[in-house]
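In: here is a sequence with its predicted model. Questions after.
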Amino acid sequence: MNPPGKLEKGLAIVLLLLSTGAFLNLFLKHGKFAFRQNAGLPFMQVIWSGLYLFVLFFLIKEARGFWRLLLRGWPFLLLLAICLLSIGWSDDKGLTARRSVALAATTLTGFYFAVRYSFKEQLRLLVTLAKICAVLSLVFGAFHLGTAVDSQTGRMYGLFLEPNGLLSFMFDVLPVQQLFEQWSAPWYGIFTQRNSLGMMMALSTVVLLLWSRLEPEHKWSAYPWAGLSFLLLFLSGSLTGFLSLFAVLAVGWLLRYMRTNRHSTRRILVASVVAAAIGLYFIASHFAAVAAFLDRDVTLTGRTTIWGASLILGMDHPWIGHGFNAFWLGDEGSSGEVRKLAGWDVPSAHNGYLEIWLDLGICGLAAFFLGFARHFWKAAECFRREGLWEGAWPLLFLIFLFFVNLAQSSLLSPNYVLWILYVAISCRVCLLTGRRSEGVRT
């Protein structure tokens, strides 16, 4: 089939942009949506329906590749089957049915990107997406457009700007503190909360830096865009975004070192595992001090309270959960109890893996990790066979996805960019490794 044309690529970028949750902050009043959150915006439902028809059209035209992909993407089909079956025991059957259908359409979108775009072409689309999000977020932040879901105020940069902060040495030389104090409130850009901006800008920084390696002639144009993305990440004050970016950059450096020193691969891996274990032990032993250094309290901005309450209230259905997207029903049921304990209107578990367990129980969580482990292994195999940076992209994204979801519920979500990318990258990896295996057998 012919490669994607300009119109198809344009529609793909629009789809990815909307899947980030962009512009929903224009429909917030006093931190709450001006529509029923479980029902959604009617005109957005029409737009999504049109975009999914566009996806279906190209999947039908790529029928042979699509069916081959379905066989190799069985972990996603297993997870979708559990979501659909959960309608039977859901606390809100209608909501679970709608969200399961939306998740199926979102998963098909991931299949579409896997079939139609190579890793390099996927990155090219993401570079364009990163630039659009960065520019619009800068405009929204500078002119205070939109409204955030939360009402967090105050300085978000204690880690950097306090007398003992990482950048405090600059204040003796550069008069920059007053500039940052003017922007003391966290930025959220074109999104509904600062963590969404932080997550997208962290991912954008990774994509742009990776693009500078894939296309060396474009590196001097990629670096300023990566710098703008990092600035917006800084202005968001999202610690999750910072730590996820740091983890990906560290792994990227490690992969590069392993690729150029193949004879030392095992020693490098052992040393990395030992260093990570020592780091985790130190953090666990000095958790309060580490949290204070990162300008957070021991509850991680209330997350530990949410996690504890969710674990307790989720134990009434530990194996099968409450039904896909049916645990958080506002002040009703178990989610209402969590809100009472937390003292505010908690919208999610703030942990992607806990979210899956609450919705689909141990069965759903096991199905997810089965697929994730399989795709991670195949991504490592792809890295060994492909070029350095293009082959590293699947591994880097999976690591980013893993770390982001330790403190955010950004995983099994309908109409959401991270799920689309996870499906697209994982299925593309399965296609590449499958073709090479078939070539070896023949």
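Out: Nice, thanks for sending it over.

In: hey, let's count contacts and neighbours off CA atoms from now on
Out: OK.

In: list the helices and strands the biggest helix by length in the chain packs on?
Out: Taking DSSP state H as the criterion, the chain has its longest helix at helix 352-385. Applying 3 or more Cα pairs under 8 Å, 6 or more residues apart in numbering; DSSP states H and E, we find helix 352-385 packed against helix 74-85, helix 303-314, helix 388-404, helix 417-441.

In: put this beside the first:
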Amino acid sequence: MHNGVIAETRGESRKKRLKSAKRWQRLEQAYVIVTLLLFAQAFFPFFQAGQVDSVADGNALLQTIWKIIYGIAAVLIFVHRKRVLAVLARDKLSLVLLLMIVLSALWSAAPEITVRRSVAFVGTNLFAIYLASRFTLREQFQMVAWVLLSGALISAVVSVLMPDIGKMLYQGSSAWRGIFPHKNQLGRLMSLGAIVFFLLFMMKVWPRWLTVGGFGLSVMLLLLSESKTALIVLLLLLVCIPFLRTLRWSEYARILLWLPVGLAGICVSVLVLTYLEPILRYFGRDLTLTGRTGLWDIVSEMILQHPWLGYGYSGFWLGWEGESAYIWRVTFWEPPNSHNGFLDVTLDIGLIGLGLVLLSFLSRIRRTLPYQMSSQSWEHDWPMLFLFYLVLCNLTETTLLDHNSFFWTLFIALGFSLPKWRMAERRSHIRWYDLPAGRGEA
């Protein structure tokens, strides 16, 4: 009898601990979702209202919010320090890149700004490391889905009920921006959202009405944002999905599919190049990509002045107060960046830093391939699609090395989340007919 009472007491105690652990996990998930929403620049039009927001000094209210987020991340990293130490060895390149950015204050053209923003970059990376150590790739993927769904729903409501905020009327445009500072940011997020909800639809882990609704809402907001680049990125990623699925096939099956498709792709490319100008005109662009090519030429000239180490992290684009004043003067417009992520990386930390970033991409791709081929589950396509997405977006926009950035956070978290595959596993030949039908990871 006495032993039975003890066993029952222990059982109740175990249940209480499990409930408490689940409650804390939900709180952490809520913290991650809210933080990622803010990193995606959600609600910035509200935060910036009535606030002095200079290129060099930033926004005081937002800086306070970032400090709170970094502080919580630091506490959670201490709480889960064993897990954090366990994942740090998975992505040493990101740690080297982080060190280089901090040290770039030594040669920066604006050392005080580099110090301040490198601290923000460290905080962003700490949050990404915490995210990777605390949650699996599957859990991260689903939290990203909640972030994008929340952003889409609130953006739709704000754009309809508060058009002065939700639309870019102040620039003489009817394009929607929702709760984000610019229509292009809404477009970028919704193109990614469409991909995420397509994968969730195929995974069958969420209700069909929710995934179909999320996909439809994402596409609708993407079109209303009038972001042509984001639309092209979405179309390219949708085309990539069938090819990623074929990576699980045998070599002969892939050749039988890829050879005719490759030949068709060459023919289409020739037609596109032949009629490039009218095609670009249809999308509201020209051969200069709305002045970007001329900007890239001048940026390349500035890179050649400090080729190896650059101008220091965030040490170049400081408006009329920094080295960017020359570009503003000769181009007769005031771009906030190079409109190319890889050029901006080179401006910040030179060709050495660009090499580290490119190696980080290659390292992730090398580790993503065996991860993707290890299962038929659609969620295993997410890492590769996100990497493709990031490359495509940074051809005409800048999201690489951004502090307090939704995209860079996911990139860093991916590096610390992907498992290290042994050589035998990496070289193993996985045939499509040997794989079981995927229904999602447990």
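Out: It's in. Note that the structure is a prediction, hence the values are computed from the model and not measured.

In: what's the TM-score for these two chains?
Out: Scored against TM-score structural alignment, normalised by the length of structure 1, the superposed chains reach a TM-score of 0.84; 406 aligned residues with a Cα RMSD of 2.7 Å.

In: relative to residue 324 of structure 2, how far out is residue 149 of structure 2?
Out: 37 Å (Cα to Cα, to the nearest Å).

In: between these two, which is the more surrounded one?
Out: residue 149 (24 against 21; other Cα atoms under 10 Å).

In: deepest of the helices and strands packed on helix 352-385 of structure 1, which one?
Out: Mean neighbour count (mean count of other Cα atoms under 10 Å) peaks for helix 388-404 among those, with a mean of 21.

In: helix 417-441 and that one, what's the angle between them?
Out: 140 degrees (axes from the mean of the first three to the mean of the last three Cα atoms, to 10 degrees).

In: what's the mean deviation for the helix or strand hosting residue 129 of structure 2 versus structure 1?
Out: Element membership for residue 129 of structure 2 (DSSP states H and E) is helix 111-134. Taking mean Cα distance after the TM-score superposition for structure 1, the mean distance separating helix 111-134 of structure 2 from the aligned residues in structure 1 is 1.1 Å.

In: so that helix corresponds to what in structure 1?
Out: Using TM-score structural alignment, helix 111-134 of structure 2 corresponds to residues 93-116 of structure 1.

In: do the same with stretch 298-307 of structure 2
Out: By TM-score structural alignment, stretch 298-307 of structure 2 lines up with residues 309-318 in structure 1.

In: and the longest helix of structure 1, how far from structure 2 on average?
Out: Mean for helix 352-385 of structure 1 is 0.7 Å (mean Cα distance after the TM-score superposition for structure 1).

In: in that helix, what counts as buried?
Out: 352-365, 367-368, 371-372, 375-376, 378-379, 381-383 (16 or more other Cα atoms under 10 Å).

In: equivalent analysis for stretch 58-67 of structure 1, please.
Out: By 16+ other Cα under 10 Å, the buried positions in stretch 58-67 of structure 1 come out as 58, 59, 65, 66.

In: of those residues, closest to residue 214 of structure 1?
Out: Within the buried residues of stretch 58-67 of structure 1, the smallest distance to residue 214 of structure 1 is 26.4 Å, found for residue 65 (Cα to Cα).

In: need the nearest residue in space to that closest one, chain neighbours excluded.
Out: With sequence-adjacent residues excluded and distances taken as Cα to Cα, 6 or more residues apart in numbering, residue 65 of structure 1 is closest to residue 115, at 6.5 Å.

In: list the contacts for that neighbour?
Out: 62, 65, 66, 69, 428 (Cα atoms under 8 Å, 6 or more residues apart in numbering).

In: may I see those residues organised as a markdown table, with distance to residue 390 of structure 1 and secondary structure added?
Out: Formatted as a markdown table, these follow (distance: Cα to Cα, whole Å; DSSP: H, G, I helix; E, B strand; the rest coil):
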| residue | distance to residue 390 of structure 1 | secondary structure |
| --- | --- | --- |
| 62 | 24 | coil |
| 65 | 22 | helix |
| 66 | 23 | helix |
| 69 | 21 | helix |
| 428 | 12 | helix |
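
In: and the residues you listed, which is closest to residue 277 of structure 1?
Out: Nearest to residue 277 of structure 1 among these, with distances taken as Cα to Cα, is residue 428, at 31.8 Å.

In: map the closest one across to structure 2 for me.
Out: By TM-score structural alignment, residue 428 of structure 1 lines up with residue 417.

In: which non-adjacent residue is nearest its match?
Out: residue 132 (5.0 Å).

In: show the contacting residues for the one you found.
Out: 87, 413, 414, 416, 417.

In: isn't the last one up against residue 139?
Out: It stands for residue 417 of structure 2. No - using Cα atoms under 8 Å as the test, residue 417 of structure 2 is too far from residue 139 to be in contact (11.1 Å).

In: still on that earlier bit, how about the helices and strands packed on helix 352-385 of structure 1, which one is nearest residue 45 of structure 1?
Out: helix 417-441 (16.2 Å).

In: nothing else from me, thank you.
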